[in-house]
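Undergrad: From the sequence below, what's the structure:
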Amino acid sequence: MTVDDIEESRMNARRIGSCMMVPLLLALQPAWADEAPGDAQVQQVIKLPLKVNKPAAAEHGEAPAAKSEGKPAAKSEGKSVAKPEGKSEGKAAEGKPEGKAAETAKPGAEAGKKAEPAKGEPEKLAPSVTMSKPPARDLSQPSPEVHAPGGRPRSAQRIRPKAAKAKTAKARAGKAAGEAGQVKDVVGSIIKANSAYISKHSPGYLLRLGERAAPKATVVTCSSPGGRVGMQGGDADADLFVISNLGNQLATSEGSIEYGVRHLHTPLLMFVSHTGCGAIKAAAGDYSGMEPSIQKELDNIEIPKGIDATNGALININNQVEGAILKFSGEVEAGRLAVLGGYYDFNNDLKQGRGRLVITNINGETDPVRIRELSRSGRYFHYAFMGQ
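TA: Just a heads-up that it's a prediction; the model follows:
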């Protein structure tokens, strides 16, 4: 067969229909390539218009990707190809800014497929899980269901605030119980002392004591226990009209003192201070932060600021004696009232013995030597300022 015959056969095949020849030629293509790799005519047959434009995904049986309108995605070996700046593949979209997302897929696209995001922009994913509302319980407390191996359940730890409150309440109850116990002890001591006093006296003595309305002395002491402890526990208490106040003052208890002197007709008025008096220390310092009522009482204690407690107490005694002599000048001039001052010396500051009651003023006399002479001779109605 000549070349002309072969050419005529080819023309006839084309007229019958190239579509029927395409599969046959595709099947014969490898064989022809193996038999005559260098034959130019066979190569011409292979160059027939048999090219099929299939996407890479379709060759492997994958569904074609949804196309963006007017912008087909360019791929090279499975990797996205970046667009040149200012240009787009296919037909350029005029007037659109660089990086703007492509329009939605065409109406015929497969259901469930999403349009690809624009080049250079991260893909935005909508949250697929809706956050629930926070629990109503206090998240600052541990879960009651969780506990460490071998440890206490967390439910026991959650009641710690209640346990702390219970502990505080217990401490307060203990303090109250301590205060109640203290009161019980004091009351017991008072009753015990009273029982001891009753056991030492006859019923007739106690009857007369109750009816007695004529004490022998009006004594003004400091409210502190140190101001009156030296006069307690003896029969002398029955002869005393005792008044206690802050700093053993005349001005603070003027009515009570006047009642003892002018209505009970006591011949002796005595002011007694003591070592370490708190009122004296306060009056010598700054008491502006105290309550107004306390300030008012401390204002009557006229002593120098910064003075020590012992000298301050002695000065205060002299001031109270002088004030009483002026107030009760009629009784003093008539010789019916002696006004004395005393000091319980628990520190033995005056060298008369620790805890001794030392007379420091007799009717205005403050010289220790003269006071000792008057005391030994019993001249308590001696008034030096009167020339007696």
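
Undergrad: When you work out contacts or count neighbours from here on, use the C-alpha atoms and nothing else.
TA: Will do.

Undergrad: What segments of the stretch 151-300 of the chain are helices?
TA: In the stretch 151-300 of the chain, the helices defined using DSSP state H, counting those that start in this stretch lie at 154-158, 160-199, 203-211, 254-262, 278-283, 292-299.

Undergrad: Just put those helices in TSV and tack on distance to Asp308 and mean neighbour count.
TA: Shown next, in TSV, are those (distance: least, CA to CA, whole Å; neighbours: other CA atoms under 10 Å):
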stretch	distance to Asp308	mean neighbour count
helix 154-158	56	14
helix 160-199	32	12
helix 203-211	41	10
helix 254-262	27	17
helix 278-283	8	22
helix 292-299	16	14
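
Undergrad: I have a second one here; can you model it like the first so I can compare?
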Amino acid sequence: MKQERQDFRERFIDRRGFLKQSASSAASLLVAASTFFWRSKQAQAAELSPTTAQPLKPEAALQKLMAGNQRFRQHHPQYPDQSAARLQAVSQAQHPFATILSCADSRVPVELIFDQGVGDIFDVRIAGNIATPEVIGSIEYAIVLLDTPVLMVLGHERCGAVTAAVNSEVLPGAIGSLVKAILPAIEPHKAATAALIDTAVLANVRYQIAQLKRSPLLAERLQAGTLKIVGGCYDLDAGSVTLLT
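TA: Here you go, the predicted model:
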């Protein structure tokens, strides 16, 4: 009887060990499968976005941006162009399909909110998304020398720089230069309350677009139909970008 109990105990321990090992193996297989799926997805994205592809037309480039934002806000990102192969492909030359002038706000990372990768967006960031001479020069470089077919000026709700301009805040150091560049845009909205700050945000986007269109280099591309300039506003809560009309 004692021997039978001993045999039963040993069989029970062996079975429990087997079950633990099986569970561990299953978990390992699940992790391995997930890793394989992610890497396959990355490789596929790299193959679908070769740097030697035919340049996009302006409208197609804009559609690609907005499709990426839709994936982002629906929480279904594809994480394109982030593989090792992509890094090598763009290491010697860049061919971004879009240029975006956006606010330097940490909550508005354009590659993430448009679900794009390395070498896809020529990203010009400055507080208040203002078109200073240096910014215009950077954008001209992207449009003229890199042939990006779409330029978006992207503002966002509750922008601190625009709010400071509306409230005529006195800011230390060179921070005030940002407000100075926004003031002409929001002059009609100087009496705005906090609830109407976003109206000034949209006015600022339109004003900066007008400044950019004064560039002879950009105007030439617009006239030729090889460039499209659009304004957008990013919703911090929803993660969505709305195009300005």
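
Undergrad: picking that back up, the helices of the stretch 151-300 of the first structure into a markdown table, with extra columns for distance to Arg14 of the first structure?
TA: Shown next, in a markdown table, are the helices of the stretch 151-300 of the first structure (distance: least, CA to CA, whole Å):
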| stretch | distance to Arg14 of the first structure |
| --- | --- |
| helix 154-158 | 90 |
| helix 160-199 | 98 |
| helix 203-211 | 156 |
| helix 254-262 | 148 |
| helix 278-283 | 133 |
| helix 292-299 | 129 |
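
Undergrad: Among those helices, single out whichever gets nearest to Val369 of the first structure.
TA: The closest of the helices of the stretch 151-300 of the first structure to Val369 of the first structure is helix 278-283. By CA to CA, the value is 25.9 Å.

Undergrad: okay, that closest one sits on what stretch of the second structure?
TA: Aligning helix 278-283 of the first structure against the second structure (TM-score structural alignment) gives residues 160-165.

Undergrad: just stretch 8-17 of the first structure next, same as before
TA: So stretch 8-17 of the first structure sits over no part of the second structure, by TM-score structural alignment.

Undergrad: One more: stretch 314-324 of the first structure?
TA: So stretch 314-324 of the first structure sits over residues 202-212 in the second structure, by TM-score structural alignment.

Undergrad: Could you tell me how many residues sit around Leu202 of the second structure?
TA: Per other CA atoms under 10 Å, the neighbour tally for Leu202 of the second structure reads 21.

Undergrad: Just confirm Gly68 of the second structure contacts Gln116, I think it does.
TA: Yes - at 6.8 Å, Gly68 of the second structure and Gln116 qualify as touching, with contact defined as CA atoms under 8 Å.

Undergrad: Roughly how far does Asp105 of the second structure sit from Val31 of the second structure?
TA: 35 Å (CA to CA, to the nearest Å).

Undergrad: mean shift between the match of stretch 314-324 of the first structure and the first structure?
TA: Compared with the first structure after fitting, stretch 202-212 of the second structure deviates on average by 1.2 Å (mean CA distance after the TM-score superposition for the first structure).

Undergrad: Distance from that stretch to the middle of the chain?
TA: Relative to its chain's centre, stretch 202-212 of the second structure lies at 20 Å (CA atoms, centre = their mean, to the nearest Å).

Undergrad: Now do the buried residues in it.
TA: 202-209, 212 (16 or more other CA atoms under 10 Å).

Undergrad: what residues does it touch?
TA: Defining contact as CA atoms under 8 Å, 6 or more residues apart in numbering, one finds that stretch 202-212 of the second structure is touched by 129-131, 136, 153-155, 162, 182, 185-186, 218, 229-233, 244.

Undergrad: dump the residue contacts of Leu246 of the first structure.
TA: The neighbours of Leu246 of the first structure, taking CA under 8 Å, 6+ apart as the test, are 222-224, 252, 279, 297-298.

Undergrad: hmm, which of these are common to the second structure?
TA: Compared against the second structure with both residues aligned by TM-score structural alignment, their matches' CA atoms under 8 Å, the contacts of Leu246 of the first structure retain 222-224, 279, 297.

Undergrad: Need these in JSON lines (columns: distance to Glu333 of the first structure).
TA: Shown next, in JSON lines, are those (distance: CA to CA, whole Å):
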{"residue": "Cys222", "distance to Glu333 of the first structure": "28"}
{"residue": "Ser223", "distance to Glu333 of the first structure": "30"}
{"residue": "Ser224", "distance to Glu333 of the first structure": "33"}
{"residue": "Ala279", "distance to Glu333 of the first structure": "32"}
{"residue": "Glu297", "distance to Glu333 of the first structure": "29"}
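
Undergrad: which of these lies closest to Val186 of the first structure?
TA: Among these, Ser224 lies closest to Val186 of the first structure (CA to CA), at 15.7 Å.

Undergrad: quick one: the strands in the first structure?
TA: For the first structure, the strands defined by DSSP state E cover 75-76, 79-80, 217-222, 240-245, 268-274, 338-345, 356-362.

Undergrad: Now tabulate those in CSV and tack on distance to Pro161 of the first structure.
TA: Shown next, in CSV, are the strands of the first structure (distance: least, CA to CA, whole Å):
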stretch, distance to Pro161 of the first structure
strand 75-76, 67
strand 79-80, 62
strand 217-222, 47
strand 240-245, 46
strand 268-274, 50
strand 338-345, 53
strand 356-362, 56
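
Undergrad: Could you identify which of those strands is most buried?
TA: strand 268-274 (a mean of 26; mean count of other CA atoms under 10 Å).

Undergrad: How about the equivalent of Pro96 of the second structure over in the first structure, nearest residue that isn't a chain neighbour?
TA: Residue pairing (TM-score structural alignment): Pro96 of the second structure is matched to Pro215 of the first structure. Nearest in space to Pro215 of the first structure, with sequence neighbours left out and distances taken as CA to CA, 6 or more residues apart in numbering, is Asp239 at 4.6 Å.

Undergrad: repeat for Ala219 of the second structure
TA: Using CA to CA, 6+ apart, the nearest residue to Ala219 of the second structure is Lys213, at 5.7 Å.

Undergrad: can you tell me which residues contact Val219 of the first structure?
TA: With contact set as CA under 8 Å, 6+ apart, Val219 of the first structure has these partners: 240-243, 269-272.

Undergrad: In the first structure, what range does stretch 137-145 of the second structure match?
TA: The alignment of stretch 137-145 of the second structure onto the first structure (TM-score structural alignment) covers residues 255-263.

Undergrad: for the residue nearest the centre of the second structure, what are its contacts?
TA: With distances taken as CA atoms, centre = their mean, Val110 lies nearest the centre of the second structure, 2.0 Å away. Taking CA under 8 Å, 6+ apart, we find Val110 of the second structure in contact with 100, 102, 123.

Undergrad: Apply 10 Å and report the result again.
TA: Contacts for Val110 of the second structure were tallied using CA atoms under 10 Å, 6 or more residues apart in numbering; they are 65, 69, 100-103, 116-117, 121-125, 154, 234.
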